[in-house]
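Chemist: no FASTA, just this:
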């Protein structure tokens, strides 16, 4: 089932606006919590634990969430996580207001619950996109969704750093509640098609096994998934250390940490804009493979920069390049996945795929904190850069991955 062709554009832009508003307030709160932890503890291990808790629900729950996304009301699955996250924002705010302290355990629980909510939201967004836009516009609209997410990531750290210095964190957290209210109000006017009713009872483990079978039987996509998992394993430890890299290694401030996030996200916005405007490549694997190198090389160079403000300036420049490259991997890969499976099967496949891609992150992060405290944060960036470049080389050398999109286009053309 799809939205009627004559109204799809107005419908999708209302949807993007709602995602922008809920996303930006949620991200401001997320940044505020991470900066609070960085400023109060200065510990790589604490940041690693916070990042692990943010990823763990996606790893554990994603395979089981997929079948639910295929069957449950899509609009409800988008609204419920916002309400859930807003409730925990209120709990955290009340704790800070009444007791004038944020216990680490409560912050960790809040991050865990926020991640549980997002685990339902992201596969839902990914699965509804093909039903809301015409097939020929899917890559471009995924690019524009990427632009919205990048715009959030540009504005949120800069605005968050300003508000963090101006407003006590116990009140700043309540922005999550405001964003949820406004975003949900807009979402009520958006038409989101549900899949055709599936009469069979839901067997979560059976559907998860089916999702694994469908993913592994697609040899090209399975190879790309495994390469992506290795990339996550090597890159996530460095990515989680960005605030400490700025504030500890380069001797910067919270404002400069926010600036780096905004610069990286500005690059993502530019990359998303390029995809949104010119995203009709016949072989999308070419820019995906190039993206591995454009992320890896600048990340590795970041680890050998001098630990002063001159090094910080070059760090900022390198993050523009990384940011531009990032959407070429995430957005183009998602468009290929969406075109590889029918909408009614997409939820369970995305659940398994998201779980596998994110599984490597917590594994790397378990060692990242203690390792960074021993060998230095900057050396994690060197390891991440080398790992990313190796993933690019492997993807380039394997015909299954290199030619995947060409074969996908041939398969889709044969169905027309």
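Modeler: All right, it came through fine. Being a predicted model, the structure only gives us computed values, none of them experimental.
Chemist: drop to CA atoms for contacts and neighbour counts, all remaining ones
Modeler: OK.
Chemist: Pull out the buried residues from stretch 297-306.
Modeler: The neighbour-count check on stretch 297-306 (16 or more other C-alpha atoms under 10 Å) flags 297-303, 305 as buried.
Chemist: Count the residues that sit near residue 196.
Modeler: 11 (other C-alpha atoms under 10 Å).
Chemist: Quick check, it in contact with residue 344.
Modeler: Yes. Between residue 196 and residue 344 there is a contact under C-alpha atoms under 8 Å: 7.4 Å.
Chemist: And the buried residues of stretch 297-306, which is closest to residue 400?
Modeler: Closest approach to residue 400 among those (C-alpha to C-alpha): residue 297, at 24.3 Å.
Chemist: Return the residues in contact with the closest one.
Modeler: Residue 297 is in contact with 385-386, 388-389, counting by C-alpha atoms under 8 Å, 6 or more residues apart in numbering.
Chemist: second one coming, line it up with the first:
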């Protein structure tokens, strides 16, 4: 019996989730610290637009290649290598800041590198999960993964808010380096029987395989509709959500909120509360799916449509919220809606995509959503310096709802065909 067989699927999943959890929390703390530093330093919609482009566009482009690589090469290596390269880039930024180098261009370059690493890693992670998980457990594992990541997103802004008030930015950057090393070690312990993905002399080119992945996705209406709707929702909804930093700074400046266990007074406190409210909602939504939802709900497309409805209505409410307390409550509900859509989306694609095409399909998902967000920011970011940022949230929310209607129609047509 091989070592792979001695290692149960639960052990392999636990090692993967543990490694990704540790890597994510360090990356999130540093990402929050960098973005907040730039937001508080500039208070500029233009700078937030460039920041979003640098954080999203490289991942969108590289994911096209990352998806092909995930179908062709060792998925474990494609998960670990980006963490190592990002850690090295983060060390370089820390050393530069410690020696007085804080040019905006430097921050943008590091964000570009971090984003590109995600373009390689994300398709590999999503493709490795069905390699080590029984199909009937996929929704549960994806929901647990989403819940763990959401817990990290609660901890990360809280940690970042504390650290940014007591430590220089260069020192905070080493948090990511430490967690990356530990995360790589966990993933290295996973034993997987690798499929033959090594390139031969007759293997098609990367561009040919990318085109094959796109043709494959377009052949199936459910996969195609998920990819398109994700991209367009990122354009009209997720992009404006990147302006919550400006909404908090401008809309609730001077407001103090006493939550009994803490008082939100400073800009850093409010930015952390903004992230944490959404993340708590993600935890609640993910926990519901991982427990009750995985047993009761089996229509992943309908769950994604419901998530779009919730995100659209919630985004409108964010723009209309008169108080910080109501804003945070609505932000929590948007987090619940987001979790209800994320795990079913991954599960649907994992179940309905052939194993040797999963990397490319997830690469397309990352690319489509990755392009949607920066393109949306090119529109909404500059507008935030011209019009009331609240109007942008209302418009973005209203434009999100039709995509939920579209997915329900696609789902009903598919249900009639399989009867």
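Modeler: On my side now, so go ahead. Keep in mind that this is a model prediction, so the values were computed, not measured.
Chemist: Superposing both, give me the TM-score.
Modeler: Overlay of the two chains. TM-score (TM-score structural alignment, normalised by the length of structure 1): 0.92; 401 aligned residues with a C-alpha RMSD of 1.9 Å.
Chemist: can you tell me which of the contacts of residue 297 of structure 1 stay in contact in structure 2?
Modeler: Cross-checking these against structure 2 gives 385-386, 389 as conserved contacts, using both residues aligned by TM-score structural alignment, their matches' C-alpha atoms under 8 Å.
Chemist: returning to what we had before: for my notes, please list the contacts of residue 297 of structure 1 in JSON lines and give neighbour count for each entry.
Modeler: Shown next, in JSON lines, are the contacts of residue 297 of structure 1 (neighbours: other C-alpha atoms under 10 Å):
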{"residue": "385", "neighbour count": "27"}
{"residue": "386", "neighbour count": "19"}
{"residue": "388", "neighbour count": "27"}
{"residue": "389", "neighbour count": "23"}
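Chemist: So what's the residue count around the residue mapped onto residue 387 of structure 1 from structure 2?
Modeler: Under the alignment (TM-score structural alignment), residue 387 of structure 1 maps onto residue 399 of structure 2. A total of 18 residues lie near residue 399 of structure 2 under the criterion other C-alpha under 10 Å.
Chemist: Identify the residue nearest residue 399 of structure 2 in space, chain neighbours excluded?
Modeler: Among residues not flanking residue 399 of structure 2 along the chain, residue 236 sits closest, at 6.4 Å (C-alpha to C-alpha, 6 or more residues apart in numbering).
Chemist: I figured that neighbour was touching residue 378, is that so?
Modeler: No. At 11.4 Å, residue 236 of structure 2 does not count as touching residue 378 under the criterion of C-alpha under 8 Å.
Chemist: Now do the strands in structure 2.
Modeler: For structure 2, applying DSSP state E gives strands covering 257-258, 263-264.
Chemist: what range in structure 1 matches the first one?
Modeler: Think strand 257-258 of structure 2. Mapped onto structure 1 using TM-score structural alignment, strand 257-258 of structure 2 spans no residues at all.
Chemist: Packing partners of that strand?
Modeler: Judged by 3 or more C-alpha pairs under 8 Å, 6 or more residues apart in numbering; DSSP states H and E, the packing partners of strand 257-258 of structure 2 are strand 263-264.
Chemist: Can you flag which of the kept ones among the contacts of residue 297 of structure 1 belong to helices?
Modeler: 385-386, 389 (DSSP state H).
Chemist: Make CSV from those residues and add distance to residue 186 of structure 1 to it.
Modeler: Putting these into CSV (distance: C-alpha to C-alpha, whole Å) gives the following:
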residue, distance to residue 186 of structure 1
385, 41
386, 44
389, 42
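Chemist: So which of these is the closest to residue 155 of structure 1?
Modeler: Of these, the one sitting nearest to residue 155 of structure 1 (C-alpha to C-alpha) turns out to be residue 385, at 26.6 Å.
Chemist: is it true that the closest one touches residue 304?
Modeler: No. In this structure residue 385 of structure 1 lies outside contact range of residue 304 using C-alpha under 8 Å: 11.0 Å.
Chemist: before we move on, the earlier item: which ones among the buried residues of stretch 297-306 of structure 1 lie within helices?
Modeler: In this view, the buried residues of stretch 297-306 of structure 1 that belong to helices under DSSP H are 297-302.
Chemist: Go through these and say which is closest to residue 247 of structure 1.
Modeler: Distance to residue 247 of structure 1 across those (C-alpha to C-alpha) is lowest for residue 302, with 14.4 Å.
Chemist: Trace that closest one over to structure 2, please.
Modeler: Superposed on structure 2 with TM-score structural alignment, residue 302 of structure 1 falls opposite residue 318.
Chemist: so how far is residue 14 of structure 1 from the closest residue to residue 273 of structure 1 other than its chain neighbours?
Modeler: Spatial nearest neighbour of residue 273 of structure 1, chain neighbours left out: residue 147 (6.2 Å); criterion: C-alpha to C-alpha, 6+ apart. Using C-alpha to C-alpha, to the nearest Å, we find residue 147 of structure 1 at a distance of 15 Å from residue 14 of structure 1.
Chemist: go on, residue 272 of structure 1?
Modeler: Residue 272 of structure 1 is 19 Å from residue 14 of structure 1, by C-alpha to C-alpha.
Chemist: Compare neighbour counts for those two and give me the winner.
Modeler: residue 272 (34 against 19).
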